[in-house]
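> Okay, sequence plus prediction incoming.
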Amino acid sequence: MAIVNATDQTFQSEVASGTVLVDFWAPWCGPCRMIAPVLEELDKEIGDKVKIVKVNVDENPDTASQYGVMSIPTLILFKDGQPVDKIIGYQPKEALLSHLNKHL
């Protein structure tokens, strides 16, 4: 499954069903650029179990505000539309997998 870019308008439909990892990011954020290839690897490895969605906080401030995103990158794991886990800051792939496996 490919990584999806969501907007304030499309966000709810993107996280409505299944397990979805949302990356709140911005292009100027160094740690966000560091985590992007990690998310690409995760998508290749477990994309059939977890959908990955990216939300640019500069272009979609309403969604970021709604979920209390104060620093980026912030990753929020949703299950059937409800947030179940939050990870703030850069994490290596193994740490992200550990968080995800708790909810799969």
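Noted; the coordinates are in hand.
> use CA for all of it now, contacts and neighbours both
Fine.
> For residue 78, give its distance to residue 85.
Remark: distance between residue 78 and residue 85 (CA to CA, to the nearest Å) = 7 Å.
> Check residue 102 too.
Taking CA to CA, one finds residue 102 at 10 Å from residue 85.
> of the two, who's got more company?
The residue with more neighbours, out of residue 102 and residue 85, is residue 85; 15 against 8, by other CA atoms under 10 Å.
> dropping in the other structure now:
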Amino acid sequence: MKQIKSNEEYAASTERGRVMVEFYANWCPDCKRIEPYFDEWEEKYASDFSMVRANRDELPDLGEKLEILGIPTFIAYENGQEVARLFSRDAKSKEQVESFFDQAYEK
């Protein structure tokens, strides 16, 4: 999965198409709990959206700008616009994250 390393790369990655972004941190136990599913999710949802990851601790300005207050946080983008967000309190299991993925672009 593509790892975002700068604010500019984040903007470029989310400006076109459907993109799911996960904000995480290396010390986050909930992030580590769902991390083993990323390859599966990338394959399962490849026709619906692309997936990228951004380390909240490495991009503090971006995290602040986007009001990433808990991790993991998932943000669904469509052509540069945020269309849905999954907050950390609801992103603790494979089932919760997949439910969000299934519903993110249905609006």
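Looks like it arrived, so ask away. In this text the structure is predicted, and so the values were computed from the model without any measurement.
> Can you give me the TM-score here?
Once superposed, the chains reach a TM-score of 0.86 (TM-score structural alignment, normalised by the length of the first structure), with 102 aligned residues with a CA RMSD of 1.6 Å.
> Check the offset of the host helix or strand of residue 11 of the second structure from the chain's centre.
Per DSSP states H and E: residue 11 of the second structure is located in helix 7-14. Centre-to-centre, helix 7-14 of the second structure and its host chain are 13 Å apart (CA atoms, centre = their mean, to the nearest Å).
> how big is the offset of that helix relative to the first structure?
Aligned to the first structure and superposed, helix 7-14 of the second structure gives a mean residue distance of 0.8 Å (mean CA distance after the TM-score superposition for the first structure).
> Where in the first structure does that helix fall?
Counting by TM-score structural alignment, helix 7-14 of the second structure lines up with residues 8-15 of the first structure.
> hmm, back to that, buried sites along the helix holding residue 11 of the second structure?
10, 13, 14 (16 or more other CA atoms under 10 Å).
> residue ranges for the strands of the first structure, please.
4-6, 19-25, 51-56, 74-79, 82-88 (DSSP state E).
> buried residues in the first one?
To tie it back to what came earlier, the one meant is strand 4-6 of the first structure. Result for strand 4-6 of the first structure [16+ other CA under 10 Å]: buried residues residue 6.
> just checking, what packs against that strand?
For strand 4-6 of the first structure, the elements it packs on are strand 51-56, judged by 3 or more CA pairs under 8 Å, 6 or more residues apart in numbering; DSSP states H and E.
> and with 10 Å instead?
helix 11-15, strand 19-25, strand 51-56 (3 or more CA pairs under 10 Å, 6 or more residues apart in numbering; DSSP states H and E).
> if we can go back for a sec, buried deepest among the strands of the first structure, which one?
Sort the strands of the first structure by mean neighbour count, taking mean count of other CA atoms under 10 Å, and strand 19-25 sits at the top with a mean of 24.
> Longest helix in the second structure, by number of residues?
Assignment by DSSP state H gives helix 94-103 as the longest helix of the second structure.
> try the first structure
The first structure, longest helix under DSSP H: helix 30-46.
> How about the spatially most central residue of the first structure: what's its closest non-neighbour residue?
Centre of the first structure computed as the mean C-alpha position; nearest residue by CA atoms, centre = their mean is residue 22, 1.9 Å away. Using CA to CA, 6 or more residues apart in numbering and skipping residues adjacent in sequence, the residue nearest residue 22 of the first structure is residue 53, 4.7 Å away.
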